[in-house]
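Novice: what would the 3D arrangement of this be:
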Amino acid sequence: MATVTLKGNAIKTSGELPKVGTKAPDFSLTANDLSTKKLSDFAGSKVVLNIFPSVDTGTCAQSVRQFNKEASEMKNTKVLCISHDLPFAHARFCGAEGLENVISLSDFKDGSFGKNYGLNITSGPLEALHSRCVIVLDEKGTVLYTEQVPEIVDEPNYEAALKAL
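Specialist: Sure thing, here's the model as predicted:
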């Protein structure tokens, strides 16, 4: 269990992020077209998991915009933007913003992604949502980098995440 803050108030998460050097747990997430995507669907590409509470908040939206901008310049890399938001919310946001370089995925069906990655918030007003995290994987699904942002309203360290690629 990890502790992060929301506007300075301590909140708990369900576990710890996968360790650098380990295989990332597989997942089943829902894409905007309601299809199911698994980690194995991205084998052979480097993967950035941009994980956040909700695309309908300013910091979360900014992280999607920033990774969209950065993704257009990265070779053989997929950026997956993951939250509990319904796929319709992801599609609406990315469509309105013209964001085409990220892949939006939802953990709304059973929440197993957040549980398996140890990043579900278990206390406070955002309970059951994902904490803000970035996880970078190599082409074989090995964890290269993790960051659980200590203060949920802060943006992740984009530079460090991209450098890990």
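Novice: CA only for contacts and neighbour counts going forward, please
Specialist: Fine.
Novice: for residue 37, which residues are in contact?
Specialist: Residue 37 makes contact with 27, 28, 29, 30, 31, 105 under the criterion Cα atoms under 8 Å, 6 or more residues apart in numbering.
Novice: cutoff 7 Å now
Specialist: 28, 29, 30, 31 (Cα atoms under 7 Å, 6 or more residues apart in numbering).
Novice: closest one of these to residue 139?
Specialist: residue 28 (18.1 Å; Cα to Cα).
Novice: how about that closest one: what's its closest non-neighbour residue?
Specialist: Closest residue in space to residue 28, ignoring its immediate chain neighbours: residue 38 at 4.8 Å, by Cα to Cα, 6 or more residues apart in numbering.
Novice: what about that neighbour, neighbour count?
Specialist: Using other Cα atoms under 10 Å, residue 38 has 12 other residues around it.
Novice: that one and residue 20: what is the separation?
Specialist: To residue 20, residue 38 is 20 Å away according to Cα to Cα, to the nearest Å.
Novice: rewinding a little: is it correct that the residue nearest to residue 28 is in contact with residue 27?
Specialist: Yes - the criterion here is Cα atoms under 7 Å, and residue 38 meets it with residue 27 at 5.2 Å.
Novice: check which element follows the helix or strand hosting residue 30 along the chain.
Specialist: If you go by DSSP states H and E, residue 30 is part of strand 28-31. From strand 28-31 onward toward the C-terminus, using DSSP H and E, the following helix or strand is strand 36-38.
Novice: now what about the helix or strand following that next one, what contacts it?
Specialist: Remark: after strand 36-38, the chain's next helix or strand is strand 46-51, criterion DSSP H and E. Strand 46-51 has contacts (Cα under 7 Å, 6+ apart) with 76-83, 130, 132-139.
Novice: second chain to compare with the first, below:
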Amino acid sequence: MAITHLKGEEVNLLGNEVNVSDNAPKVKVVGQDLAEFEVGGAKDTLQVLVVVPSLDTPVCAAETRKFNEEAARLSSVEISVVSMDLPFAMGRFCTTEGIENINVGSDFRNKDLAIAYGLLIENGALAGIAARAVFVIDKKGVVVYKELCDEITKEPNYDTVMAEIEKRI
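Specialist: Alright, predicted model coming up:
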């Protein structure tokens, strides 16, 4: 799939495109402690899967802080932010920014999440990292909301994401 993604540059995304009403693939990502944890699939809670290119950018940092704030008031929702950052960099970011209400994971090892969700950027300056996207996944493991940001330097529509979450909790 081709999208306009980096200041007007068209890029191709690799992997299996996941859309609303599809089953959310279950994949493992690496946590700050180097232990793997699973995102996607069926769970006992509503999941919000936030995919960002790198926590080391102002937009990704702001997005992660925003979802961390929202998670503090949403006790029945599991929010996971996944990037391609090394776990050590994620750990520094979370410590510095006080990120403690969400799971933060890395897809750096095999890019399993980026490929399973069709988000791996194939070409251009950011080839090899994931596109910016948000998925809301119900308890049955079905995607009930998807936002693929058509410009990687723009944050998702938080109001729409939160409305989708709140009508399901």
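Novice: TM value for the aligned chains?
Specialist: Once the chains are overlaid, their TM-score stands at 0.94 when taken by TM-score structural alignment, normalised by the length of the first structure; 165 aligned residues with a Cα RMSD of 1.6 Å.
Novice: tally of neighbours for residue 134 of the second structure?
Specialist: 22.
Novice: what sits against it?
Specialist: Taking Cα under 7 Å, 6+ apart, one finds 49, 50, 51, 146, 147, 148 in contact with residue 134 of the second structure.
Novice: which helix or strand contains the nearest residue to the fourth one once chain neighbours are set aside?
Specialist: Leaving out its chain neighbours, the residue that sits closest to residue 146 of the second structure by Cα to Cα, 6+ apart is residue 135, at 4.6 Å. Secondary structure from DSSP H and E places residue 135 of the second structure in strand 133-137.
Novice: which helix in the second structure has the most residues?
Specialist: Criterion DSSP state H: the longest helix present in the second structure is helix 58-73.
Novice: could I get the buried residue list for it?
Specialist: By neighbour count on 16 or more other Cα atoms under 10 Å, the buried set for helix 58-73 of the second structure is 59, 60, 61, 63, 64, 65, 67, 68, 70, 71.
Novice: so which elements touch the next helix or strand after it?
Specialist: Sequence-wise, the next helix or strand downstream of helix 58-73 of the second structure (DSSP H and E) is strand 77-83. Contact here means 3 or more Cα pairs under 7 Å, 6 or more residues apart in numbering; DSSP states H and E; on that basis strand 77-83 of the second structure packs against strand 46-51, strand 103-106.
Novice: indicate which one of those is closest to residue 158 of the second structure.
Specialist: strand 46-51 (11.4 Å).
Novice: residue range for the closest one in the first structure?
Specialist: Using TM-score structural alignment, strand 46-51 of the second structure lines up with residues 46-51 of the first structure.
Novice: how far apart are that stretch and its match in the second structure?
Specialist: Superposing on the second structure and averaging over aligned pairs (mean Cα distance after the TM-score superposition for the first structure), stretch 46-51 of the first structure comes out at 0.8 Å.
Novice: tilt between the strand holding residue 135 of the second structure and strand 77-83?
Specialist: Strand 133-137 of the second structure and strand 77-83 are oriented at 150 degrees to each other (axes from the mean of the first three to the mean of the last three Cα atoms, to 10 degrees).
Novice: chain center to strand 133-137 of the second structure: distance?
Specialist: 7 Å (Cα atoms, centre = their mean, to the nearest Å).
Novice: and it, how far from the first structure on average?
Specialist: With mean Cα distance after the TM-score superposition for the first structure, strand 133-137 of the second structure averages 0.5 Å from its match.
Novice: contacts for the helix or strand following that strand?
Specialist: Downstream of strand 133-137 of the second structure, the next assigned helix or strand under DSSP H and E is strand 143-148. Identification of contacts with strand 143-148 of the second structure by Cα under 7 Å, 6+ apart yields 19-24, 132-138.
Novice: swap the cut-off to 6 Å and go again
Specialist: Contact with strand 143-148 of the second structure is made by 20, 21, 22, 24, 133, 134, 135, 136, 137, as judged by Cα atoms under 6 Å, 6 or more residues apart in numbering.
Novice: thank you kindly, that will do.
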